[in-house]
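A.B. asks: sequence plus predicted model, see below.
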Amino acid sequence: MAISSKSKVAILWRGDRPARDAARAESSRLSSIFEALAHCGIGAEPAVWSEDLTDEVRNQLLAMDGVLVWVDPISTATGARRNALDGLLRDVARAGVFVSTHPDIAAKMGVKAVLHRTRDLDWGSDVALYEDEPSFRAAFPARLATGIRVLKRNRGNGGIGVWKVEGLDGATVRVKEARSGGAPHVVPLDTFMAERQADFEGGEPLVDQAFQPRHLEGMVRCYVAGDRVAGFGHQFVRALAGPEDGPSSPRLYSAADDPRFQRLRALMESDWIPAMAKRLAIPPDTLPVIWDADFLLGPKTPEGDDSYVLCEINVSSVFPIPAEAPDALAETTRLRLAARAARKAGA
C-alpha cells in the first residue's frame, strides 16, 4: 500500500524557546534526514522540545503521522534526563502516532543492561549485572580480582558513567573515567565503591564487563535501519586508555557494502539482530528506524577471523551517520507508515 502524500513526521530534538522559534529543516544538523524523507514522499518538520515546551510539542505531535527522536538519555551539557519526554512520547504513541525510537524499545535496547541480557549470544562477553548496591559490594571485588573491569551505568551517553577499573593490591584501584579526558587516578577500592551508591538511584543497575585487551585496535560502529545494516563507522577510541596511547581518532564512515565489515554485516542481519529481538521481546517491525551497535575486537576465531564484542547499543540520538544511512532511515520510515496505514484501513 502506498503511503499518502500527506503523511508527515516531526523530527524532534532538545532546545529552548528561541531554538524552537528559529528551527528550520534546511539549517538543521539533521538536514540530510529531512531531505531523505522528502525524497520518499514524507513531509517533515522540526519539533524542538524542552520540559517547559512539552504541552506545545504534544499538540504538534498529535497532528503528525510519526515522530523521529534525537534526544540523549542524559544531556552532556546540563545532566538533564528525558523522563518528561518519554512520558510525552508514550502519550502520543497511544494516540496512534508512530514513534521511533519508542521509549519502551529504548528501555530494552538502549541501556547497558542489554550486554547482560544478550551475553550468551556470539557478540557477548563476560558481563555481570548488579541490581543494587549490596550486590555490587558483595560481588565486585571478586570479579575485579580476575582482571580489569569496565563498570557502566545503565543509562548514559558520551562516556558518562563508564569507568575502567584495575585492581592494584586488593585494597586500591586505578580508575579511568571515559568522559573525563584525564589520566587514571588511584583510590581505595572502598572509596570507589562508596561513590557508586548514587548510580543505583531510581532502581537502575550497574553493568560490569570484562575489559577487552584489543581495544586499541579500533571500534566498529554498525549503523542499522530497522533490521538492515545501513553503514559503518570505524574509530580508534582512547577514552579508557592511558595518556601514552594518544588521542582518539575521528570516526570514519562507510557504506553498508564496505568490504572490511561484510562478515560483521552478515552476522548482524542473519543472526544477531533476530536473536536480540527475540531475546528482548521486540517485534522486528518496532526496531528503531536508526540505531547503532558498537563493537570491539575479541579473540581471533580458529579460522583466524576477528570476533566482535558488543560494548554498547545506541538508539536515542544516533548522529552523525554515514552518507548512505539517511536514505535507509527514510525508506524504513516509509514502510512503517505504510504498514500502519494499511492496518488502519483494514480495521
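C.D. replies: Now that the structure is in, tell me what you want to look at.
A.B. asks: okay, CA-based contacts and neighbour counts for the rest of this
C.D. replies: Will do.
A.B. asks: how about the strands in the stretch 151-300 of the chain?
C.D. replies: With DSSP state E, counting those that start in this stretch as the criterion, the stretch 151-300 of the chain has strands at 162-167, 172-177, 185-188, 206-210, 219-225, 228-235, 252-254, 291-300.
A.B. asks: I'd like to know which elements the first one is packed against.
C.D. replies: Other elements packing on strand 162-167 under the criterion 3 or more C-alpha pairs under 8 Å, 6 or more residues apart in numbering; DSSP states H and E are helix 133-144, strand 149-153, strand 172-177.
A.B. asks: the fourth one now?
C.D. replies: Contacts of strand 206-210 with other secondary structure elements, assessed using 3+ C-alpha pairs under 8 Å, 6+ apart, are made with strand 127-130, strand 149-153.
A.B. asks: rewinding a little: of all the helices and strands packed on strand 162-167, which one is nearest P259?
C.D. replies: strand 149-153 (30.9 Å; C-alpha to C-alpha).
A.B. asks: sec struct for the spatially closest residue to L62 that is not a sequence neighbour, please.
C.D. replies: Counting by C-alpha to C-alpha, 6 or more residues apart in numbering, the nearest residue to L62 once its immediate chain neighbours are dropped is V92, at 6.1 Å. Secondary structure state of V92, per DSSP: H, G, I helix; E, B strand; the rest coil, is helix.
A.B. asks: quick one: V92 and M64 touch, right?
C.D. replies: No: the criterion here is C-alpha atoms under 8 Å, and V92 misses it with M64 at 9.5 Å.
A.B. asks: pull up the overlap in contacts between those two.
C.D. replies: Contact with both V92 and M64 is made by no residue, according to C-alpha atoms under 8 Å, 6 or more residues apart in numbering.
A.B. asks: okay, one more to line up with it:
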Amino acid sequence: MHKAIVVFEVEGGSDKYFDGHRKDTMPIVNSILETGWYAEVVYFRPEWREDIFTYVSENFDAYISRVNPGNIPGGEKVYFELLTQLTEAGLVGMSTPEEMMAYGAKDALVKLNDTDLVPSDTAAYYDVETFHDTFPISLSFGERVLKQNRGSTGSGIWRVQLEDKELAASVTPGTPLPLDTQLKCTEAVDNHTEIRELGEFMEFCDRYIIGDNGMLVDMRFMSRIVEGEIRILLVGAEPVFVVHKKPAEGGDNFSATLFSGAKYSYDTPEAWQDLVDMFAEARPVIAEKLGGDNIPLVWTADFMLADDADGNDTYVLGEINCSCVGFTSELDMGIQQRVAAVAISRVEEKKKPLPPMISN
C-alpha cells in the first residue's frame, strides 16, 4: 500500500480561489499529510487521461474527486471513464461515478417520488420532445421548479409561474398551456426574474437536456421554501452539522445560496434531531431506490418544510449532492480532518490483508 491519496480538480471555474484550487481542496490535502499519509492535487484534462491513469494507478491507493461536473472540459463522460478505470485498477473511489450518478443526479428525486420524501408528481425529462409535450400540462397544475442536472449554486434552477395571476387562477389543471403564455421565471443562482413566453423558455431550457447526462427535473414549488432550506452535511454515514439556509426576503426570492443573499445559520445535528432521525430511518429506502448503499465521502441532503394532511410540519427532500460538496464556510469546524480520517479508514479497510488460510 502506498498510503497515498490523489485529489482531482479541473482548471478554471467559478469555484476556484486565486491559487487555482477550490478553497476546501488544500485543507483536505493538508489534513491527509498531517496524518503521515501522502496527498497531492492532479488536474484533469481529457488529453492527459492516459498519462493521468498511469501516474495515479502506479502511485496512489485512492482518489477524492473535487470536480464540479459543470466545469469539466469536454464534458463529464471522459472524466467518469477515467475514474471508473482507476476503480477497476483497485483504487478506492470517493466518490465513484456510480455514486455520483445514483445520489448526486437530480433524477434521484424521481426515483424517490413513491416515498414520503418527495411529492408524487415529481418528474424528469431526458429528451426535448417529452419536455415540450409534458411541461405545458405540468405547469397547468400550478407553480413548478425546473432543475438542471449540471451546474451548482442555483445555476439552471428555475421557479416558473404564470405572469398573469388571474389566468393562473382560471387555468383548468391538465389542460396544456398555450406556447405564448407569459411566464415569470426566477433563477436560484441570484433570484433574478425574467418574463418569457412558454415556448421560448422551453427552447432555452433544451440546453439542460442535451449532452452527457443531461436532464431536467420538474418538481412542485414548495411555498414554505421562504422559511428556509435545511441541509444535513454528512461525512460518510455521520451527520456533521445542519445548516438552515433562509432566502433573502422580498419578491419571488426562493434561492438558498449565499450568492443570492440567503442567510445561513449552523446547528449541531442534535438541534434538528427529528429531521436527522427521519433521514437516518429513510436511508435504507433511499439506498434501495437509488441502487446501492455505497455512502459518498462528503454529501448533503436538502429539505424543505411542508404541511402534512393534519397541518403538522413535515419535510420534503429537495436534493441530494455528492459530486463536489463544498464546505468552505465550515473549515473552522474541522470538517477537513474528518474527511481525511474517513478517506484513510476506507482505504485501510479495503486494503487490509486477508487473514491467513488455515491448513488442515
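C.D. replies: Sure thing, it's come through. Treat the numbers as computed from the prediction; the structure is a model and nothing was measured.
A.B. asks: just give me the neighbour total for the residue nearest to L62 of structure 1.
C.D. replies: When counting by other C-alpha atoms under 10 Å, one arrives at 20 neighbours for V92 of structure 1.
A.B. asks: and the alignment partner in structure 2 of it, what does it touch?
C.D. replies: Alignment note (TM-score structural alignment): V92 of structure 1 maps to L86 of structure 2. Each residue near L86 of structure 2 by C-alpha under 8 Å, 6+ apart is listed here: 53, 56-57, 93.
A.B. asks: where neighbours are concerned, which of those has the most?
C.D. replies: Result: G93 is most packed of the contacts of L86 of structure 2 (other C-alpha under 10 Å), 25 neighbours.
A.B. asks: is the closest residue to that one other than its chain neighbours in a helix, a strand, or coil?
C.D. replies: Computed as C-alpha to C-alpha, 6+ apart, the closest residue to G93 of structure 2 that is not its neighbour in sequence is Y63, at 5.4 Å. Following three-state DSSP, the label given to Y63 of structure 2 is strand.
A.B. asks: please tell me how far Y63 of structure 2 sits from E9 of structure 2.
C.D. replies: Using C-alpha to C-alpha, to the nearest Å, Y63 of structure 2 is found at 11 Å from E9 of structure 2.
A.B. asks: so between those two, which is more surrounded?
C.D. replies: Shown here are Y63 of structure 2 and E9; by other C-alpha under 10 Å, Y63 has more neighbours (28 against 23).
A.B. asks: residues contacting stretch 218-229 of structure 1 from elsewhere in the structure, which ones?
C.D. replies: Contacts of stretch 218-229 of structure 1 (C-alpha under 8 Å, 6+ apart): 230-237, 256, 265, 268-269, 273-274, 284-297, 321, 325, 328-329, 332.
A.B. asks: could you flag which of the residues you listed are buried?
C.D. replies: Buried residues within the contacts of stretch 218-229 of structure 1, counting neighbours by 16 or more other C-alpha atoms under 10 Å: 230-237, 256, 265, 268, 273, 286-297, 321, 325, 328-329, 332.
A.B. asks: just give me the match in structure 1 for R196 of structure 2.
C.D. replies: Looks like R196 of structure 2 aligns to V187 there (TM-score structural alignment).
A.B. asks: my read: the residue nearest to G93 of structure 2 touches G90, true?
C.D. replies: No: at 10.8 Å, Y63 of structure 2 and G90 do not qualify as touching, with contact defined as C-alpha under 8 Å.
A.B. asks: just name the most buried of the helices and strands packed on strand 162-167 of structure 1.
C.D. replies: Highest mean neighbour count of those: strand 149-153, a mean of 24 (counted as mean count of other C-alpha atoms under 10 Å).
A.B. asks: how far does it sit from its chain's centre?
C.D. replies: 16 Å (C-alpha atoms, centre = their mean, to the nearest Å).
A.B. asks: give the aligned range of that strand in structure 2.
C.D. replies: Taking TM-score structural alignment, strand 149-153 of structure 1 hits residues 144-148 over in structure 2.
A.B. asks: quick one, helices of structure 2?
C.D. replies: 25-34, 49-59, 76-88, 97-99, 108-111, 128-138, 165-170, 198-209, 273-290, 335-351 (DSSP state H).
A.B. asks: Serialize those to a markdown table and add fields for distance to R144 of structure 2.
C.D. replies: Formatted as a markdown table, the helices of structure 2 follow (distance: least, C-alpha to C-alpha, whole Å):
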| stretch | distance to R144 of structure 2 |
| --- | --- |
| helix 25-34 | 35 |
| helix 49-59 | 40 |
| helix 76-88 | 28 |
| helix 97-99 | 28 |
| helix 108-111 | 14 |
| helix 128-138 | 8 |
| helix 165-170 | 12 |
| helix 198-209 | 13 |
| helix 273-290 | 24 |
| helix 335-351 | 35 |
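A.B. asks: tell me the most buried of those helices?
C.D. replies: Burial of these is given as mean neighbour count (mean count of other C-alpha under 10 Å); helix 108-111 ranks first at a mean of 22.
A.B. asks: just give me the mean distance for it relative to structure 1.
C.D. replies: Mean deviation of helix 108-111 of structure 2 relative to structure 1 after superposition (mean C-alpha distance after the TM-score superposition for structure 1): 0.6 Å.
A.B. asks: check which helices and strands that helix is in contact with.
C.D. replies: Going by 3+ C-alpha pairs under 8 Å, 6+ apart, helix 108-111 of structure 2 lies up against helix 273-290, strand 313-321.
A.B. asks: and the contacts of that helix?
C.D. replies: The set of residues external to helix 108-111 of structure 2 that reach it, using C-alpha under 8 Å, 6+ apart, is 102, 118, 122-124, 217, 289-290, 317-320.
A.B. asks: any idea which residue is closest to the centre of structure 2?
C.D. replies: Centroid check for structure 2 by C-alpha atoms, centre = their mean gives N321 as the closest residue, at 2.5 Å.
A.B. asks: how about the contacts made by that residue?
C.D. replies: Counting by C-alpha under 8 Å, 6+ apart, N321 of structure 2 touches 103-105, 299-301.
A.B. asks: let me have those residues in a markdown table, extended by distance to R346 of structure 2.
C.D. replies: Shown next, in a markdown table, are the contacts of N321 of structure 2 (distance: C-alpha to C-alpha, whole Å):
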| residue | distance to R346 of structure 2 |
| --- | --- |
| Y103 | 19 |
| G104 | 20 |
| A105 | 24 |
| W299 | 16 |
| T300 | 19 |
| A301 | 22 |
